[in-house]
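[1] Turn this into a model:
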Amino acid sequence: MDRRAFLASLPAAAAAPALAQGAGPGHGGRWTPGADRFDRPDVHAGDRPVGASFASRTAVYGLSGAVGTAHPLATLAGIETLKRGGSAVDATIAVNACLGLLEPTASGIGGDCYAMIWDPKAGKVQGLAGSGGSPRGLSLETVRAKAVNGALPPLGAISVSVPGTVDGWWMMHQRYGKLKWEALFEPAIHYAEQGVPVPDMIAFYIRRALANFRKPGSGVEETDNAMRIWGLGGEGPRPGSVLRNPDLARTYRTIARGGRDAYYKGEIAEVIDAYFRRIGGWLRKEDLAAHRGEWIEPHVTHYRGVGVHALGANTQGIATLQMLNILEHFDMAGAGFQSPLSIHLQIEAKRLAYEDRARYYADPHFAQVPVEWLISKEYAAERAKLIRPDRILTPVYPGQAPSRGDTTYFSVADADGMMVSMIQSNFRGMGSGLVADGLGFMFQDRGQLFSLKDGHPNLYAPGKRPFQTIIPGFATRGGQPWMSFGVMGGDMQPQGQTQIIVNRRDYGLEIQAAGDSPRWHHEGSSQSMGEDDRSLPTNGLLRLESGVPEATKKALAAMGWTIGGPDGGFGRYECIEHRMDGRTRVYAAASEMRADGCALAY
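    Purely as a prediction, here's the structure:
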């Protein structure tokens, strides 16, 4: 039987309860801290002797460490780094360097990174924002002259901002590294020189990206460098094609020898400067030399006893906190797992939070972002009052503040109790399409997410960091680490993070089932944030994965939601859970069935 058939075939009485009354007695279940599972009618063994019938596998367990990434070879590199005595941060850097080769559609040293780190010595979550600013020589007037339909183009030099990843790695290693910096690049250099077979999904996305870069009018100034690396003599790799990238191997060797300054002040910076001058772009070595990432204090909210942490800075991280604060005013357990009421409430919380996201989120070094107000319980209570269980809120607006798209996620945990939740990205479609001569990596196109509206806090400015979609996730219980997790994928990320927390806290799913559970993705808001499709219906487009019960889909459509089919845009999840068996630490690690990766523990 289909592993999700039980959901699609639930009787109407169970799957589509009256929206105002919830799902009926016992349907939703209740979560108990420390409980391994609980029994209820909508999650049962099915084809599996234990756990939820829709789970693709069980979590993996280990005592000494765990790694979950979007590529098996990257996961293995992380495990081997831990076994060599490396910290979770060492393994994170090794993993990310590998993914720059193995998963170039979602990551690389031409992009930015963010991380949350559980520091066992400090007993707290630390935050890192490794995000670069726009070129200082690129004016607002030039950007507006290049705009398409009132927004920055998605590809080409106009969308390139300073890559922050290598600097972010250096900052983490300086504070938490155990192994020598050079050693962290050895696995990635080996794979880049020897070659690796390309998995199915990554092959598909490379071919799609290369085709987009080569379309007439794409805005990409040159495509020869990208095609030479990833075209493999044709239009790109097929599943199982062997990919080599000796240019990237040489770049990694340079960084391994010279540290972060080799990238931002040395020979790599010189090559980048010469390349952008040659193609008529704006990024300069002075922009690279001026870049610095920053350690920041994560924000936190408490959702039914779970501390959920998020990064502010110029990210959308606090949208997760806003959604959960709103949902805390509703009986989600009573609403029922995969019920129309449960999904409806989550969508409405998303719509309210994303109006604020579009209105207020920006680089706090350039704008006053009212974060404390946005994530306050008092504001959430006001917003929750707007939601009705039996109809769609129309219209939806951002709150009135008081005066004053393609990503990779991975998680690593070590024997000392350190846990790293890290997300890294070139943004959409592999990045800008631009590869500097001989360097082997593509530059991000994050600049597309600037606003061009006068007075908007995210208005483009030279040297300013654009709004960022990439956000790592972290959750604690009782002041101790619980989950290092993430759901990569553009505007899906806060929506996906919220679904994971609700699945675990309200519906009692373990970490693998929480990720395998069918997802929803709501697209669109009344205000544009660069990636929004302005042709969407008034209330946006609600996409539901195939495992959502048919009765639930029909009930949501009857309410007025415009339902779209699955499109593969439901995010990709990795998670490591920290638990104690008496005095013994145990890690449980889960990975995403929607991607090519895996989780391992030892």
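[2] CA only for contacts and neighbour counts going forward, please
    Will do.
[3] what packs against the lengthiest helix in the chain?
    The longest helix of the chain (DSSP state H) is helix 340-360. Counting contacts by 3 or more C-alpha pairs under 8 Å, 6 or more residues apart in numbering; DSSP states H and E, helix 340-360 packs against helix 318-327, helix 332-335, strand 520-523, helix 550-559.
[4] so which of those comes closest to Tyr587?
    Nearest to Tyr587, of all the helices and strands packed on helix 340-360, is helix 318-327, at 24.5 Å by C-alpha to C-alpha.
[5] what about that closest one, distance to the chain center?
    Taking C-alpha atoms, centre = their mean, to the nearest Å, one finds helix 318-327 lying 16 Å from the centre of the chain it belongs to.
[6] ok, residues contacting that helix?
    299-303, 308-312, 345-346, 349-350, 352-354, 357, 371, 374-377, 380-381, 383-384, 494-495, 497-498 (C-alpha atoms under 8 Å, 6 or more residues apart in numbering).
[7] In strands, which of the residues you listed fall?
    Under the assignment DSSP state E, the contacts of helix 318-327 contribute His299, Val300, Thr301, His302, Tyr303, Val308, His309, Ala310 to strands.
[8] Switch those residues over to JSON lines; also include neighbour count and distance to Leu541.
    Converted to JSON lines, those look like this (neighbours: other C-alpha atoms under 10 Å; distance: C-alpha to C-alpha, whole Å):
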{"residue": "His299", "neighbour count": "19", "distance to Leu541": "30"}
{"residue": "Val300", "neighbour count": "19", "distance to Leu541": "30"}
{"residue": "Thr301", "neighbour count": "21", "distance to Leu541": "28"}
{"residue": "His302", "neighbour count": "17", "distance to Leu541": "30"}
{"residue": "Tyr303", "neighbour count": "18", "distance to Leu541": "27"}
{"residue": "Val308", "neighbour count": "25", "distance to Leu541": "27"}
{"residue": "His309", "neighbour count": "26", "distance to Leu541": "28"}
{"residue": "Ala310", "neighbour count": "28", "distance to Leu541": "26"}
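[9] how about this one, so we can line them up?
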Amino acid sequence: MRDFHIPGRSAARSTNAMVATSQPAASLAALDVLRAGGNAVDAAVAACAVLCVVEPESTGIGGDCFCLYAPAGSGKVIAMNGSGHAPAAATADWYRERGITAIPDMTPHCVTVPGAIDAWSRLVADHGRKGLDELLQPAIRYAEQGFVVHGRVALDWAGEAAKMRKDESAARLFGTPLAEGERFVQKELGRTLRMVAEGGRDAFYTGEIAEDIVGYLRSKGGLHTLDDFAAQQAEYVEPITTDYRGYTVHECPPNGVGIIALLMLNILEGYEPAPGGPLSVTRLHRLIEATRLAFRDRNAFVADPRMADVPMARLLDKAYAADLRGFMSDERSMADLPPAGLPPHEDTVYLCVVDEDGNACSFINSLFKAFGSGIMAPKSGVMLQNRGLGFVIDPDHPNCIAPRKRPMHTIIPGMLTKGGEAVMPFGVMGGHYQPVGHAWVLTSILDYGMDPQAAIDLARLFAFEGQVEVERGIGFEACEALSRLGHKLKPIDKPHGGGQAIWIDRERGTLTGGSDPRKDGLALGY
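    Reported below is the predicted structural model:
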């Protein structure tokens, strides 16, 4: 039980169903769908659509999504890859011939075809009980009638105002940020959502909406065509897994980085819970070192497996994780990392739903960086993602850009099961931080007995690009001790991501949910 003298939030608890999202409006929309007879997939899509309106810096229908769905009683976890691809004309040679050595941000070249709407449509058709037309109605109302800007949205928006003024279309709506408590209307986006509600997936990928997006991108030098949009297709994929403390952790396979979360768990599994509690220096140090090793492999290997050889068996091998653990020491930071694959033995929204039947859905949707590319199609009001930044131009790298190839993706939904039954849909958003967040939250729950809310509340740090980015919740003494171990610490202004989780206790017939205080949302159940 938490200390009620200290500000915080109790975990949400219920017996029938539960949702957890990063905005109250989205949680309420999902709960309304469940009470009206929809299932977990229906509720997830309805909530996500609302988030695409009311948390516009984090997500949008111009982005991508991934989903893990565990139908009750099936013993299966279904994975959906809803990421988009590069234009057919996007070859590495095209960029090199023009002296471009890295994909430039805030340009059409960082925009991949949005995959979200196609994935939503397939998921609802295959696994839902309601139609997309009904599920999009709450989002349409918020777009057309407006919503009240919440605190984290206002903070993020203010920090990106200069970016939003660089695109003439985006500047019209987003160039002057609104303050917390002000009302924001997006008429064009509302009309676009109405068209998708009436015409389904094809209304987005063919016809007027696609013509608006493609025409605007090409006017800025983009390579996109209407054929590129019409060809977008979400893909059911086989989840990848590892076992941790008697549970099975499921992630989507590459081109996402769920495999890096599993690699980190395999490394950390070799240790007993660190003495001194969940924020002990030893635990933090081990997480930092495991992150450095795992991200070394992420940067070397994770790519679209349809077009690159991704060594998934090696990365998931427990023996490989044990070998990596051998490079780590509790007494000091690694001065140098071994080469990737050795030794030879090698701003996003997340939500989750559990319905009355026990179906569990883990769902994530993203534009990548805040407001994605910063490019908004003028007539449709669609803000476009910048997932193309996941590509490189180096022809010898597995993640080199290529026609219709999908980039390395940072967004990852998670699912925990035991004995074939869902135990917890979970996820932690936050760009590159996400696999670290998965490992941090899961080990907080399974190693330290925390409930989902307490685990999500816990302070975070992130070893990235040679520094350790530290939230203010990591104490001064711990920071001093980490510095003595050889880590270079960097305080950060904004916290690391956000997260949601719902624990399913089948013995007691209860649900326990948590939603991240780093965002504006909450968990709700009945």
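[10] deepest of the helices and strands packed on helix 340-360 of structure 1, which one?
    Of all these, helix 318-327 carries the top mean neighbour count, a mean of 27, counting by mean count of other C-alpha atoms under 10 Å.
[11] Just tell me what Ala230 of structure 2 corresponds to in structure 1.
    Residue pairing (TM-score structural alignment): Ala230 of structure 2 is matched to Ala289 of structure 1.
[12] And the spatially most central residue of structure 1, how far from Arg594 of structure 1?
    Centroid check for structure 1 by C-alpha atoms, centre = their mean gives Met488 as the closest residue, at 2.7 Å. The spacing between Met488 of structure 1 and Arg594 of structure 1, counted by C-alpha to C-alpha, to the nearest Å, is 11 Å.
[13] what sits in contact with each of those two?
    Taking C-alpha under 8 Å, 6+ apart as the criterion, Met488 of structure 1 and Arg594 both touch Gly571, Arg572.
[14] Okay, and the match of Ala230 of structure 2 sits in which element?
    Ala289 of structure 1 is located in helix 285-290, with elements delineated by DSSP states H and E.
[15] now that helix, how far from the chain's geometric center?
    For helix 285-290 of structure 1, the distance to the chain centre is 27 Å (C-alpha atoms, centre = their mean).
[16] Please identify the buried residues of that helix?
    The neighbour-count check on helix 285-290 of structure 1 (16 or more other C-alpha atoms under 10 Å) flags Lys285, Glu286, Asp287, Leu288 as buried.
[17] Quick one: the helices in the stretch 351-500 of structure 1, in order.
    For the stretch 351-500 of structure 1, the helices defined by DSSP state H, counting those that start in this stretch cover 371-374, 377-384, 492-505.
[18] Can you say which of the ones you listed is packed in most?
    The highest average neighbour count among those, using mean count of other C-alpha under 10 Å, belongs to helix 492-505 at a mean of 25.
[19] following it, which helix or strand shows up next?
    By DSSP H and E, the next helix or strand past helix 492-505 of structure 1 is helix 511-516.
[20] Once aligned, what mean separation remains between that following helix and structure 2?
    Here helix 511-516 of structure 1, set against structure 2 after superposition, deviates by a mean of 0.8 Å using mean C-alpha distance after the TM-score superposition for structure 1.
[21] Which other helices and strands does that helix contact?
    Using 3+ C-alpha pairs under 8 Å, 6+ apart: helix 511-516 of structure 1 touches helix 492-505, strand 572-581, strand 584-590.
[22] Would you mind giving the residues in structure 2 matched to it?
    The alignment places helix 511-516 of structure 1 over residues 452-457 of structure 2 (TM-score structural alignment).
[23] ok, back up a step: need the contact partners of the helix or strand following the helix holding Ala289 of structure 1.
    Per DSSP H and E, the first helix or strand lying C-terminal to helix 285-290 of structure 1 is strand 294-296. By C-alpha under 8 Å, 6+ apart, the residues outside strand 294-296 of structure 1 that reach it are Gln126, Gly127, Leu128, Ala129, Gly130, Leu311, Ala313.
[24] so of the residues you listed, which ones are in helices?
    Going by DSSP H, the helices hold none of those.
[25] In JSON lines: the residues you listed, plus distance to Val196 of structure 1.
    As requested, the contacts of strand 294-296 of structure 1 are exported to JSON lines (distance: C-alpha to C-alpha, whole Å):
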{"residue": "Gln126", "distance to Val196 of structure 1": "34"}
{"residue": "Gly127", "distance to Val196 of structure 1": "33"}
{"residue": "Leu128", "distance to Val196 of structure 1": "31"}
{"residue": "Ala129", "distance to Val196 of structure 1": "31"}
{"residue": "Gly130", "distance to Val196 of structure 1": "28"}
{"residue": "Leu311", "distance to Val196 of structure 1": "34"}
{"residue": "Ala313", "distance to Val196 of structure 1": "36"}
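[26] Which of those residues sits closest to Met418 of structure 1?
    Among the contacts of strand 294-296 of structure 1, Gln126 lies closest to Met418 of structure 1 (C-alpha to C-alpha), at 10.9 Å.
[27] count of neighbours near the closest one?
    Other residues lying near Gln126 of structure 1 total 18 when counted by other C-alpha atoms under 10 Å.
[28] do you know how far the counterpart of it in structure 2 is from Pro339 of structure 2?
    Here Gln126 of structure 1 is matched to Ile78 in structure 2, going by TM-score structural alignment. Distance check for Ile78 of structure 2 against Pro339 of structure 2: by C-alpha to C-alpha, it reads 34 Å.
[29] And for Glu469 of structure 2?
    For Glu469 of structure 2, the distance to Pro339 of structure 2 - C-alpha to C-alpha - is 24 Å.
[30] The two: which has the busier surroundings?
    Ranked by neighbour count (other C-alpha under 10 Å), Glu469 of structure 2 and Pro339 place Glu469 first, with 20 against 12.
[31] and the more buried one, what is it in contact with?
    For Glu469 of structure 2, the contacting residues are Leu461, Phe462, Ala463, Leu489, Lys490, Pro491, Ile492, by C-alpha under 8 Å, 6+ apart.
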